[in-house]
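A.B. asks: Only the shape, not the letters, is given here:
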């Protein structure tokens, strides 16, 4: 199949999802997406092999193949729940979205913003990060985020439009004429909220950290932005709790008082990794990491991830 044909097929599939899901009874939609998750898991389609390679680090060397497969199945179901909810979010009832959210620590984040201090909220690929953005926007706090540019361009524009409809300002990770990093810094210096997924380095210029006892790479951006602008760097963890969404805003990661800029960024990013490690371990099935994170995997494919 030609690349252009593939792009059109992908865009059509997502468009169908946005069109159909909002009209399905919730129970029917949940059932359908669970079946899709199980099919991908059984066939090890898409990123399932890499997901299992990542989850193996979390479980440790003593985990059995059966334990790993059980966790990867639960994680795939959680991941497809994210997609199902993303398709529903634009038409979801405002009160339902607020009522089904269980949060802690949000008051500290909002206190910084009310005092005119910007906040960098750093999130792992857990739970439903689009719901979290919509939820805080509904609480009256606008936010700015960054999205990886997708192919085809029409699909990227559709995702951007949906997130903007939910109350987010979306900047492209690359190819944007507005100089994304500069725009983020301006938002923070103006006392705004910037939300960034922060457990996978997309730039090949990230920071090496220790995660689950192994070397991994995480983006330097969240710590660098906080350090440059004086914004508070606050980790945020997300998970599913039955029909509810869990959100926890953690205490600010303060910049070290000593060291050069690079050393301070490394230290802050390592602290971020420690928080992520703790929260992923508490909700392992809700970590949707389908791409390489650990340094050993970045040199090539995950290989025996499914063994």
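C.D. replies: Received the coordinates, thanks. It should be emphasised that the depicted structure is a prediction, and the values quoted were computed from it without experimental measurement. Numbering: from 1, shown residues only.
A.B. asks: only C-alpha atoms for contact and neighbour calcs from this point on.
C.D. replies: Fine.
A.B. asks: which residues of this structure fall in strands?
C.D. replies: Here the chain has its strands, by DSSP state E, at 101-104, 119-123, 143-147, 168-172, 193-197, 207-211, 214-218, 232-241, 244-249.
A.B. asks: Would you mind saying which of the ones you listed lies nearest residue 225?
C.D. replies: Comparing the strands of the chain by their distance to residue 225 (C-alpha to C-alpha), the top pick is strand 119-123, with 7.6 Å.
A.B. asks: mind checking how far the residue nearest to the spatial centre of the chain is from residue 242?
C.D. replies: Centroid-nearest residue in the chain, with C-alpha atoms, centre = their mean: residue 125, separated by 3.1 Å. According to C-alpha to C-alpha, to the nearest Å, residue 125 and residue 242 sit 18 Å apart.
A.B. asks: Please give the centre-to-centre distance between the lengthiest helix in the chain and its chain.
C.D. replies: Scanning the chain for the longest helix, with DSSP state H as the assignment, gives helix 65-88. With C-alpha atoms, centre = their mean, to the nearest Å as the basis, helix 65-88 stands 14 Å off its chain's centre.
A.B. asks: about what we covered before: of the strands of the chain, flag the one that's most buried.
C.D. replies: Comparing those by mean neighbour count (mean count of other C-alpha atoms under 10 Å), strand 119-123 ranks first with a mean of 26.
A.B. asks: Check what contacts that strand and list those residues.
C.D. replies: 109, 112-113, 129, 188, 191-199, 222, 225-226, 231-238 (C-alpha atoms under 8 Å, 6 or more residues apart in numbering).
A.B. asks: I figured residue 104 was touching residue 245, is that so?
C.D. replies: No. Counting by C-alpha atoms under 8 Å, residue 104 does not reach residue 245; the two are 11.6 Å apart.
A.B. asks: okay, pairing it with this:
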């Protein structure tokens, strides 16, 4: 960032004080929040002095520490992977688990540094785009759209890329416990062109956005406050999955589009865009569940392609 840390922190604190459409954002930061925040800002400042690839490599190493020696949710991750891929032996499960931690660490650093790229730099980070004509077709009709992704690849980059391409995008985001983090991250998202809607406001704000012809993005394997979930198959087991994105799509008769940003071995990204077919039979509950099931099918398909890039934690 070009501004001084003091100036930035005042801006964040001011944003928190004014509120950002979230009850959590209205909370006054504690001393612990401030300590966490300034530590994080100092770390990001140091990483900005490095090349993009060098900073991301550090992220991978930090992520690997989470697996071993720290062992953060290690057993949970290994259990999830073993259940999803029963043909893997124990060594293969452990290898995939370690890679998923490295991916998560890299994703965190990429996200923290994303705004430093700018919109043009972000688009240059993307190597291939498949299916973008789906977005162009939908948005040209002026009805809006529901975009869905999961915790695969770099989901923050996926949303930022869509916004950088000029799509009017409202992203539903879960508020963070630390209000300073919350304001900082949301400001970085806004610099990439996204309008942030906290999940506590999604029920109220999403209808307004869709009526205005905007796209609304959901990380659709994460719950939204005020909306129910359902159970659909995911890797052969019932998985509790939010219904919110499907409910809005059906109520406002807008298309559902799956978007993911998958990292290539060279560190650049492959953007995949796919239309999710939404049948309308007149039975709202059945139709919602069908869309949710279709979303998880798309998500599972890509998790099988890049299993180390899924958030198994």
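C.D. replies: It's in. Please read these numbers as outputs of a predicted model, since none were measured by experiment.
A.B. asks: got TSV for the strands of structure 1, with distance to residue 179 of structure 1 too?
C.D. replies: TSV is the format used below for the strands of structure 1 (distance: least, C-alpha to C-alpha, whole Å):
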stretch	distance to residue 179 of structure 1
strand 101-104	33
strand 119-123	18
strand 143-147	12
strand 168-172	9
strand 193-197	15
strand 207-211	22
strand 214-218	21
strand 232-241	21
strand 244-249	28
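A.B. asks: Which residue in structure 2 aligns with residue 223 of structure 1?
C.D. replies: In structure 2, residue 223 of structure 1 lines up with residue 246, judged by TM-score structural alignment.
A.B. asks: and its match, how many residues sit next to it?
C.D. replies: 25 (other C-alpha atoms under 10 Å).
A.B. asks: show me what contacts the aligned partner of the residue nearest to the centre of structure 1 in structure 2?
C.D. replies: Using TM-score structural alignment as the criterion, residue 125 of structure 1 maps onto residue 151 of structure 2. Applying C-alpha under 8 Å, 6+ apart to residue 151 of structure 2 gives the contacts 219, 221, 310-311.
A.B. asks: Drop anything exposed from those.
C.D. replies: For the contacts of residue 151 of structure 2, a burial check counting by 16 or more other C-alpha atoms under 10 Å picks out 219, 221, 310-311.
A.B. asks: Looking at the residues you listed, which is nearest residue 46 of structure 2?
C.D. replies: Closest approach between those and residue 46 of structure 2, by C-alpha to C-alpha: residue 311, at 26.4 Å.
A.B. asks: so what's that closest one up against?
C.D. replies: Residue 311 of structure 2 neighbours (C-alpha under 8 Å, 6+ apart): 100, 104, 151-152.
A.B. asks: Report the contact partners of the nearest residue to residue 8 of structure 1 once chain neighbours are set aside.
C.D. replies: Computed as C-alpha to C-alpha, 6 or more residues apart in numbering, the closest residue to residue 8 of structure 1 that is not its neighbour in sequence is residue 152, at 7.2 Å. By C-alpha under 8 Å, 6+ apart, the residues touching residue 152 of structure 1 are 7-8, 11.
A.B. asks: corresponding residue for residue 304 of structure 2 in structure 1?
C.D. replies: Matched across to structure 1, residue 304 of structure 2 falls on residue 281, judged by TM-score structural alignment.
A.B. asks: Could you find the closest non-adjacent residue to its match?
C.D. replies: Using C-alpha to C-alpha, 6+ apart and skipping the chain neighbours, the partner closest in space to residue 281 of structure 1 is residue 58 (6.9 Å).
A.B. asks: quick revisit: now the buried ones among the contacts of residue 151 of structure 2 as TSV including distance to residue 169 of structure 2?
C.D. replies: TSV is the format used below for those (distance: C-alpha to C-alpha, whole Å):
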residue	distance to residue 169 of structure 2
219	13
221	19
310	24
311	24
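A.B. asks: Just name the closest of those to residue 283 of structure 2, please.
C.D. replies: Here the nearest of those to residue 283 of structure 2, counting by C-alpha to C-alpha, is residue 221; it sits at 23.0 Å.
A.B. asks: if we can go back for a sec, please check the contacts of residue 152 of structure 1 and keep the buried ones.
C.D. replies: For these, a burial check counting by 16+ other C-alpha under 10 Å picks out 7, 11.
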